[in-house]
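Asks: Got a predicted structure plus its sequence, pasted below:
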Amino acid sequence: MDYKQELITTIHDFGCDINELELKLIDLTKETKTVVLIPALYEEIKRPALHIIRQELGKCQFVQTVIICVYAKTIEEYRETVQFFQSLPQKTYILWENGQRITNILECLRAKDLDLMRYKGKGKAVWLGLGLATLAGEAIALHDADIITYDKSYPLKLLYPLVEKEFGIAFNKAYYARIGENSRNLNGRAVRLFVTPLLSALTDMFGYQNYLRYLNAFRYPLSGEFALNSDLALNIRIPANWGLEIGLLAEVYRNVAEKRISQIDLGIFDHKHQKIGKSTNEGLQKMCLDILRSLFRTLTETEQVIITRDHIHALRIKYRREAQDYTRQYSLDARFNGLSYDRHQEEVIIEIFQQVIGESGEYFFADPSGALIPDWTRALAVMPDLREQLQKAVDEDSQV
């Protein structure tokens, strides 16, 4: 059995009693309020995953508030989203992130020289949602809207280590096995074929760096499921590109002592899959490009590592060797477990990712600062009642 612990605390599932934990968590949440935050596109209410999530969330007596940050193109789409979540027993807020009322608030911020209008995508949704969530509760769990295998144990496992004050945890991240539920494939290509061998190659190149050791301690560093306390939510910058998950870990690294960080086992997990993409402007190629830019930036900021073009050339070579070695191990693991595994296709993807490394380096040299939304404490310094204004906008939108 796996008991392994590293730089951060790993909370294994050794057959924990979910029902017993649920009763304890319900009791604990009498004192500590909890929130589940879900960034979503309108289109996802048409897909099976979000129907499952809604059904399971309805069973979660330990969740007091649910916040959905939705991108809807029309008032009709927004209304349909509100109606979709009306059945939830919790207090539920539908934040229309691109609606006119929210846009007006952000325009006021821009007039005060804090321009958040230029940020798009999931990062903006997460930033807005966290502001509202910190008004509603102390422990905030965030997850995506496309989880096929979702059940009530997911928010329970994310929230419990934060709500149990004796643990002293400020940030808890999920890890899991990405196994296709129907096709029985070994999924998680961006982690398996890019991030894992990349971290090994970077460690070979730059030696012991605490930040690399920290990232290596996470078993699934790209998981979009995590929980954090409200104080941390107000003090971290949210990445506004496809490197959100790895960039968020960098912010946690800067703001939280390692002993207050944990990861927890969600078991077998699956969600919607990204395509590789035809260029570094789309799909997993875009994701990996932004991930590496975030890694370069954080190594420079926190570890005083100087990145040169010679490093980029060497990294491409080392990465490919490391990744090819991992494919042998993945192949054996998959075959033993009766999983589908196309080793040739995996090597083709590695060759594509190798090219991404070169382009990512050039982007980093051109703009080493990256795309980070300023933290909430700065926004509140500009507009102290900003969260209350968001709350009012959400309430007024819901009456439309």
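Replies: Yep, that arrived.
Asks: going forward, measure contacts and count neighbours with C-alpha atoms only.
Replies: OK.
Asks: moving C-terminal of the strand or helix carrying residue 94, what's the next helix or strand?
Replies: Of the helices and strands defined by DSSP states H and E, residue 94 is found in strand 91-96. For strand 91-96, the succeeding helix or strand toward the C-terminus, using DSSP H and E, is helix 100-111.
Asks: Next, the buried residues of that next one.
Replies: Taking 16 or more other CA atoms under 10 Å as the basis for neighbour counts, the residues of helix 100-111 that come out buried are 101, 102, 103, 105, 106, 107, 109.
Asks: go on, stretch 174-187?
Replies: Counting neighbours by 16+ other CA under 10 Å, stretch 174-187 gives 174, 175, 176, 177, 178, 179, 180, 185, 186, 187 as buried.
Asks: Narrow the residues you listed to those in strands?
Replies: When strands are assigned by DSSP state E, the members of those inside them are 174, 175, 176, 177, 178.
Asks: which one of those residues sits closest to residue 245?
Replies: Proximity to residue 245 was ranked across these by CA to CA; first place goes to residue 174, at 11.4 Å.
Asks: Tell me how far the closest one lies from residue 268.
Replies: 11 Å (CA to CA, to the nearest Å).
Asks: again, but for residue 74
Replies: In this structure, residue 74 lies at 36 Å from residue 268, with CA to CA as the measure.
Asks: returning to that earlier point: let's have the buried residues of helix 100-111 in TSV, adding distance to residue 281.
Replies: TSV is the format used below for the buried residues of helix 100-111 (distance: CA to CA, whole Å):
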residue	distance to residue 281
101	31
102	28
103	27
105	30
106	27
107	28
109	30
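Asks: Show me which of these is closest to residue 143.
Replies: Taking CA to CA as the measure, residue 143 sits nearest to residue 102 out of those, at 22.0 Å.
Asks: you'd agree residue 66 is in a strand?
Replies: Yes. Assignment of residue 66 by DSSP: H, G, I helix; E, B strand; the rest coil places it within a strand.
Asks: which residues touch it?
Replies: 35, 36, 37, 38, 90, 91, 92, 93 (CA atoms under 8 Å, 6 or more residues apart in numbering).
Asks: let's bring in a second model and compare:
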Amino acid sequence: MEYVQERIATLHDLADPAPDAPTDRAAVVLPMTEREYAGLAAERVLSELEHVDPERVVVPLRASAERVGPFTDWLSEYDLPLSVLWCDGPRLTSRLAEEGLNGRRGKGRDVWLALGQALDSEFVVVHDADTKTYSRSYVSRLLFPLSQGYEFSKGYYARVENDRLYGRLFRLFYAPLVAALAEETDAPILDYLSAFRYALAGEFAATTDVARRLRVQRTWGLEVGTLGDAFTLAGLDGSAQVDLGAYEHDHRAVGGPTGLSEMSRSVGAALLQVVEDHGVDPAYETLPRRYRETARRLVRQYGVDAAFNGLDYDRSEEYEQVERYTEAITAPSDDDRLPAWVDSPISPATVAELAEADLRESTADEADDGGAGE
């Protein structure tokens, strides 16, 4: 057990806390895709949220037209003030395209759409729906710093499951890349980015004043991009991180279209965009080499730590991942972040209206199809 403070306020799980927090003034954003439908992890999350009593739950749903109706019916079974925002409906997609906002689809885009719907609440909590060990205390833990005057908080946890170290993208890519950048400069943004114990965690909370000013990465760069704007909006003294305790969720392969190697490209682009935004001019000609050296040093350290704890650890496999991640270290090109809601050409009310119309039409079509087949 440790209680060391970092450059930002660090709230530890020393006594399995479930602190009093303003859950009744908070909107919970819970992004879902078709793969979460009736899944055990998602069912646990929703059942636990029933005991939290949030002001509202917004589910931005990325799903095909034929799945959105059954998905909505399943969600309605839970005793929650829950609304579904279908992110892929034709009216909403068309309007976003007209405003130049459609672009690539991914978790970040879904969360951005949902944040607009959450801004009537005082606080916003965002977290994933694939957490096998989800606890109702997560919401109050994330909100507690905000009740104490902080403006942004982020969850952290140790990714140790099945006698192995996980959190590979953070351990082997993000952390050594930030460390390599910090060799060049002592810019405050790098102090901030390195202060978070699990910077790629999907769980965070913010005041709505901060949430309405976040520019959101469209895909897997969401978590890093959020930290970049949180640094600007809340800063080191307005940010906190919270220990969420035991935590298990789905793991990804390294390769493939949704694997960690592909994710590293989005994360790397977001990270390098953030540091450039804050005045850092990375030496890109040497950065891949310096990243590799730092990452390989960390692999050795993780290997010793795993051996100390009797965990399985494949050092050669981790070295191979480092080589693959090195390919993601290039200067960012297109900046396709979605605008902060305070600057958006489309209002949250318009998004809600279009998404509701899409949802009504889709579910009505499904009902007609079902009736015709009887």
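Replies: On my side now, so go ahead. Bear in mind the structure is a predicted one, so any value in this text is a computation, not a measurement.
Asks: sorry, back to before: which stretch of the second structure lines up against the strand holding residue 94 of the first structure?
Replies: Here strand 91-96 of the first structure aligns to the second structure at residues 81-86, judged by TM-score structural alignment.
Asks: And the contacts of that stretch?
Replies: Outside stretch 81-86 of the second structure, the residues within contact range by CA under 8 Å, 6+ apart are 54-63, 68, 72, 75-76, 114, 352, 355-356, 358-359.
Asks: next one: stretch 217-229 of the second structure
Replies: Contacting residues not belonging to stretch 217-229 of the second structure are listed as 104-110, 189, 193, 199-202, 213-216, 263, 266-271, 274-275, 336-338 [CA under 8 Å, 6+ apart].
Asks: Can you flag the buried ones in those?
Replies: Under a neighbour-count criterion of 16+ other CA under 10 Å, the subset of those counted as buried comprises 106-110, 189, 193, 199-202, 213-216, 263, 266-271, 274-275, 337-338.
Asks: Find the nearest non-adjacent residue to residue 205 of the second structure, please.
Replies: Once flanking residues are discounted, residue 205 of the second structure sits nearest to residue 125: 4.2 Å by CA to CA, 6 or more residues apart in numbering.
Asks: which position in the first structure aligns with that neighbour?
Replies: In the first structure, the residue matched to residue 125 of the second structure (TM-score structural alignment) is residue 141.
Asks: Burial check on that match, number of neighbours?
Replies: 28 (other CA atoms under 10 Å).
Asks: what do you get for residue 250 of the second structure?
Replies: 8.
Asks: so who does the residue nearest to it when sequence neighbours are not counted touch?
Replies: Using CA to CA, 6+ apart and skipping the chain neighbours, the partner closest in space to residue 250 of the second structure is residue 130 (6.5 Å). Residue 130 of the second structure makes contact with 36, 41, 42, 45, 249, 250, according to CA under 8 Å, 6+ apart.
Asks: Could you see which of those carry over to the first structure?
Replies: By both residues aligned by TM-score structural alignment, their matches' CA atoms under 8 Å, these still in contact after alignment to the first structure are 36, 41, 42, 249, 250.
Asks: Just the buried ones from the residues you listed?
Replies: Buried positions within those, assessed by neighbour count (16+ other CA under 10 Å), are 36, 41, 42.
Asks: Reformat the residues you listed as JSON lines; add secondary structure and distance to residue 6 of the second structure.
Replies: JSON lines is the format used below for those (DSSP: H, G, I helix; E, B strand; the rest coil; distance: CA to CA, whole Å):
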{"residue": "36", "secondary structure": "helix", "distance to residue 6 of the second structure": "35"}
{"residue": "41", "secondary structure": "helix", "distance to residue 6 of the second structure": "32"}
{"residue": "42", "secondary structure": "helix", "distance to residue 6 of the second structure": "32"}
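Asks: can you give me the strands in the stretch 151-300 of the first structure?
Replies: Along the stretch 151-300 of the first structure, counting by DSSP state E, counting those that start in this stretch, strands occupy 171-178, 226-229, 238-239, 261-269.
Asks: for those, which one sits closest to residue 326 of the first structure?
Replies: Put simply, out of the strands of the stretch 151-300 of the first structure the one that sits nearest residue 326 of the first structure is strand 171-178, at 16.2 Å, with distance taken as CA to CA.
Asks: The next helix or strand after that closest one against the second structure, how far on average?
Replies: Stepping forward along the backbone from strand 171-178 of the first structure, the first helix or strand reached (DSSP H and E) is helix 189. Mean deviation of helix 189 of the first structure from its aligned counterpart in the second structure after superposition (mean CA distance after the TM-score superposition for the first structure): 0.4 Å.
Asks: Which part of the second structure matches helix 189 of the first structure?
Replies: Using TM-score structural alignment, helix 189 of the first structure corresponds to residues 168 of the second structure.
Asks: And stretch 328-336 of the first structure, by the same measure?
Replies: Using TM-score structural alignment, stretch 328-336 of the first structure pairs with 300-308 in the second structure.
Asks: Stretch 212-222 of the first structure too?
Replies: Counting by TM-score structural alignment, stretch 212-222 of the first structure corresponds to residues 190-200.
Asks: Could I get the buried residue list for the matching stretch?
Replies: Within stretch 190-200 of the second structure, the residues scored as buried using 16+ other CA under 10 Å are 190, 191, 192, 193, 194, 195, 196, 197, 198, 199, 200.
Asks: distance of the first one from residue 301 of the second structure?
Replies: Looking back up the chat, that one is residue 190 of the second structure. Distance, residue 190 of the second structure to residue 301 of the second structure, using CA to CA: 22 Å.
Asks: do the third one as well
Replies: Distance, residue 192 of the second structure to residue 301 of the second structure, by CA to CA: 23 Å.
Asks: Mind listing what's buried along stretch 167-184 of the second structure?
Replies: 167-182.
Asks: Now do that stretch: distance to the chain's middle.
Replies: For stretch 167-184 of the second structure, the gap between its own C-alpha mean and the chain's C-alpha mean amounts to 18 Å (CA atoms, centre = their mean, to the nearest Å).
Asks: That stretch spans what distance, first to last residue?
Replies: For stretch 167-184 of the second structure, the first and last residues are 26 Å from each other (CA to CA).
Asks: Tell me the secondary structure at the residue mapped onto residue 59 of the first structure from the second structure.
Replies: For residue 59 of the first structure, the equivalent position in the second structure is taken to be residue 51, counting by TM-score structural alignment. Using three-state DSSP, the structure places residue 51 of the second structure in coil.
Asks: residue contacts, the closest residue in space to residue 51 of the second structure that isn't next to it in sequence?
Replies: Setting aside the residues directly before and after it, residue 51 of the second structure is nearest to residue 136 in space (CA to CA, 6+ apart), at 6.8 Å. Residue 136 of the second structure is in contact with 45, 48, 49, 51, 52, counting by CA under 8 Å, 6+ apart.
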